[in-house]
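Novice: sequence and predicted structure, then a few things I'm wondering about:
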Amino acid sequence: MEELKLNNKGFTLIELLIAMLIVLIVMLGLLKGILEYNKFSIRAKMKDKATEIAKQFTAYIESLPYVSDGSGIQSILYANNSSWNNVICNSTSCSFFESETDFYNIGSPTGTNPIDGLSSKLRLYPSSNNVNAQCSCSGSNCPSTLPVCTYEGFSGKKIYLAVNIARIIDDYGRETGKAASVMVWYFEPFTNTLKQMTSVVIKEKR
C-alpha cells in the first residue's frame, strides 16, 4: 500500500519576518489615522467652544442697557478710544465698517504669549493668561464687576476675548447708537495657528 505523504512544510523565518513587517506597517497606518482623527476632533471642539463663547458674549452685550457717552454711568458701552468717539452712521453708510479696520483688530498676540501685543484700542481685553480671569477695561467709566475674558480650551490651549466699542452719531453730531466688536481668538492645538472670529452688535439709542 502506497503511503500518503503529508506536506509538513511551514513558514520559513524570512516569510514570518515579512508577514510581521506587513502587519506592523498596517498597524502603524491605522494608528496614524486614529491620531490624526483625534487631532481633528480636538481642533473641531476648540472651534465649537470659541464659537459658543462668541455667541454668549454677543448675547451679553445685547442684554446690557444702553448707556450714552457722557452720562457718567459705569458701563463697558462707553467708547474708550478717540478713534471710535465720532463714528458717523446714516442711511447710506457706516464709516467704521469701511475704514476703521482697527475696530476689529486684536493686535499681534503670539503662540508663546497669547495676550501679549494686544491693541491699545481695546475696551475689554484679557487681564491674565489664567482660566476664568476677568477682563481688564481701558478708558473711563469702567464697571467694577467685569466679565471673563480667558477661557479653558483643549490640549492646554486657552480661548481669549476682547471688545471694542464705537459711538455712532448722525450728521448733526447726536449720538444714535453704539457698535460693539466682539473678538474671540485662540491658537489652534497641534498647529499653533492663530484663529479669530468677530461679531458685531449694533445697539440703537432709544
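Specialist: In hand now; what should we look at?

Novice: going by C-alpha atoms from here, please, whenever you check contacts or count neighbours.
Specialist: Noted.

Novice: who's in contact with the closest residue to residue 194 other than its chain neighbours?
Specialist: Distance criterion Cα to Cα, 6 or more residues apart in numbering; nearest residue to residue 194, sequence neighbours excluded, is residue 187 at 4.5 Å. Residue 187 sits next to 111, 114, 157-159, 193-195 when contact means Cα atoms under 8 Å, 6 or more residues apart in numbering.

Novice: try this one next to it:
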Amino acid sequence: MSRLNSKGFTLIELLIATIIVLVVMLGLLKGILEYEKFTTRAKMKDRATEISRQFASYIETLPYASDGSGITSILYTNKSEWNNVQCSSTSCVFFEQHPEFYDIGSPTLSNPINVSSNLRLYPSANNAGAQCSCKGGNCPTTLPVCTYEGFSGRRIYVAVNIARMVDDYGRETGKAASVMVWYFEPFTDELKKMATLVIKEKK
C-alpha cells in the first residue's frame, strides 16, 4: 500500500513540475514576442530617421532657385504667406510661430497620405517606391521617392514645405525646407512624426 501511495505522489509531483515548466515557457515566449515587437518598432524609427537624413541631404545638394528665375525646382513655396519670411542674423521666430509649416495634414491608418494642401512635395501613392507629387509652379519632371517600405507591412512617408526668406528690404536671402517624415508604428498603430529644417542660403 505504501508503495502505491509513493508512486501516486511522484506522478502528482511530475504533473506540478510540468505545469510550472509550461508557465515559465509561456512567460519566456511572451517575453520573446514582446522583444521582437520592440525590435521592429526600433528598426522602423531608425529607418525613418535615415530617410529623413537622406532627404535633407538631397535638398542640400539641389542648385539654388531664386523666385522669379523660372528654374524648375522644388525650392518654391506653395503658400503665399510663406513667400516673405523675415529672419534676423541670430534667430527666425517664423518657424516657432507657424507650426503649420511642419504640418503634414491628417493621415490615418486607412489613409496615410491624407496630407495638407500647403505641401510642396507629398506622396503620390501608398505603394513603396512611389514618387512624390509636386504642387505649384516650376515643378521638375523627375521627382524623388516619397513612399518607402518599412517593417511589418508598414510604410514610411515624406513631405516637404518650402518658405522664402527675405531681409528687411524684401530681398531674397534664402529658402527654408521642412522635411517631414511619418509612419504608423507596427503593433501600436500610433502615428509617429519627425521634421528636419534645411536652410539654403542664396549666394
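Specialist: In hand now; what should we look at? Since the model is a prediction, treat every value here as computed from it, not as a measurement.

Novice: still on that earlier bit, now which residue in structure 2 aligns to the residue nearest to residue 194 of structure 1?
Specialist: Alignment note (TM-score structural alignment): residue 187 of structure 1 maps to residue 184 of structure 2.

Novice: with residue 150 of structure 1 instead?
Specialist: Checking with TM-score structural alignment, residue 150 of structure 1 has residue 147 as its match.

Novice: near its match, how many other residues are there?
Specialist: Residues lying near residue 147 of structure 2 (other Cα atoms under 10 Å) number 25.

Novice: before we move on, what about the one 4 residues further on?
Specialist: Other residues lying near residue 151 of structure 2 total 15 when counted by other Cα under 10 Å.

Novice: which SSE is it in?
Specialist: According to DSSP states H and E, residue 151 of structure 2 maps onto no helix or strand at all.

Novice: in space, what's closest to it - neighbours in sequence excluded?
Specialist: residue 44 (6.1 Å).

Novice: and the residue nearest the centre of structure 1, how far is that from residue 157 of structure 1?
Specialist: With distances taken as Cα atoms, centre = their mean, residue 185 lies nearest the centre of structure 1, 2.7 Å away. Distance, residue 185 of structure 1 to residue 157 of structure 1, by Cα to Cα, to the nearest Å: 11 Å.

Novice: before we move on, what about residue 32 of structure 1?
Specialist: 23 Å.

Novice: ok, those two, which is more surrounded?
Specialist: residue 157 (17 against 12).

Novice: you'd agree the more buried one is up against residue 186?
Specialist: Yes: using Cα atoms under 8 Å, residue 157 of structure 1 is in contact with residue 186, at 7.4 Å.

Novice: and the residue nearest to the centre of structure 1, what helix or strand is that in?
Specialist: Residue 185 of structure 1 is located in strand 175-187, with elements delineated by DSSP H and E.

Novice: how far apart are the helix or strand just after that strand and its match in structure 2?
Specialist: With elements assigned by DSSP H and E, the helix or strand that comes after strand 175-187 of structure 1 is strand 194-204. Mean deviation of strand 194-204 of structure 1 from its aligned counterpart in structure 2 after superposition (mean Cα distance after the TM-score superposition for structure 1): 0.6 Å.

Novice: and the angle for strand 194-204 of structure 1 with strand 175-187?
Specialist: 160 degrees (axes from the mean of the first three to the mean of the last three Cα atoms, to 10 degrees).

Novice: name the helices or strands packed onto strand 194-204 of structure 1?
Specialist: Applying 3 or more Cα pairs under 8 Å, 6 or more residues apart in numbering; DSSP states H and E, one finds that strand 194-204 of structure 1 contacts helix 13-63, strand 175-187.

Novice: buried deepest among those, which one?
Specialist: strand 175-187 (a mean of 23; mean count of other Cα atoms under 10 Å).

Novice: ok, back up a step: quick check: the residue nearest to residue 151 of structure 2 touching residue 153?
Specialist: No: contact between residue 44 of structure 2 and residue 153 fails when scored by Cα under 8 Å: they sit 10.8 Å apart.

Novice: buried subset of the contacts of residue 187 of structure 1 as a PyMOL selection?
Specialist: To isolate the buried ones among the contacts of residue 187 of structure 1 in PyMOL, judged by 16 or more other Cα atoms under 10 Å, type:
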select buried, resi 114+157+158+159
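
Novice: where in structure 2 does stretch 32-44 of structure 1 fall?
Specialist: The aligned range for stretch 32-44 of structure 1 is 30-42, by TM-score structural alignment.

Novice: repeat for stretch 164-173 of structure 1
Specialist: By TM-score structural alignment, stretch 164-173 of structure 1 lines up with residues 161-170 in structure 2.

Novice: and the matching stretch, which residues are buried?
Specialist: 161-166.

Novice: out of these, name the ones that lie in strands.
Specialist: 161-166 (DSSP state E).

Novice: put together TSV for these, with distance to residue 129 of structure 2 on each row.
Specialist: As requested, these are arranged in TSV below (distance: Cα to Cα, whole Å):
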residue	distance to residue 129 of structure 2
161	20
162	23
163	27
164	29
165	32
166	36
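
Novice: which pair of these spans the longest distance?
Specialist: 161 and 166 (16.7 Å; Cα to Cα).

Novice: ok, the closest residue to residue 45 of structure 1 other than its chain neighbours - contacts?
Specialist: Nearest non-adjacent residue to residue 45 of structure 1, counting by Cα to Cα, 6+ apart: residue 154, 7.7 Å away. By Cα under 8 Å, 6+ apart, the contact set of residue 154 of structure 1 is 42, 45-46, 189.
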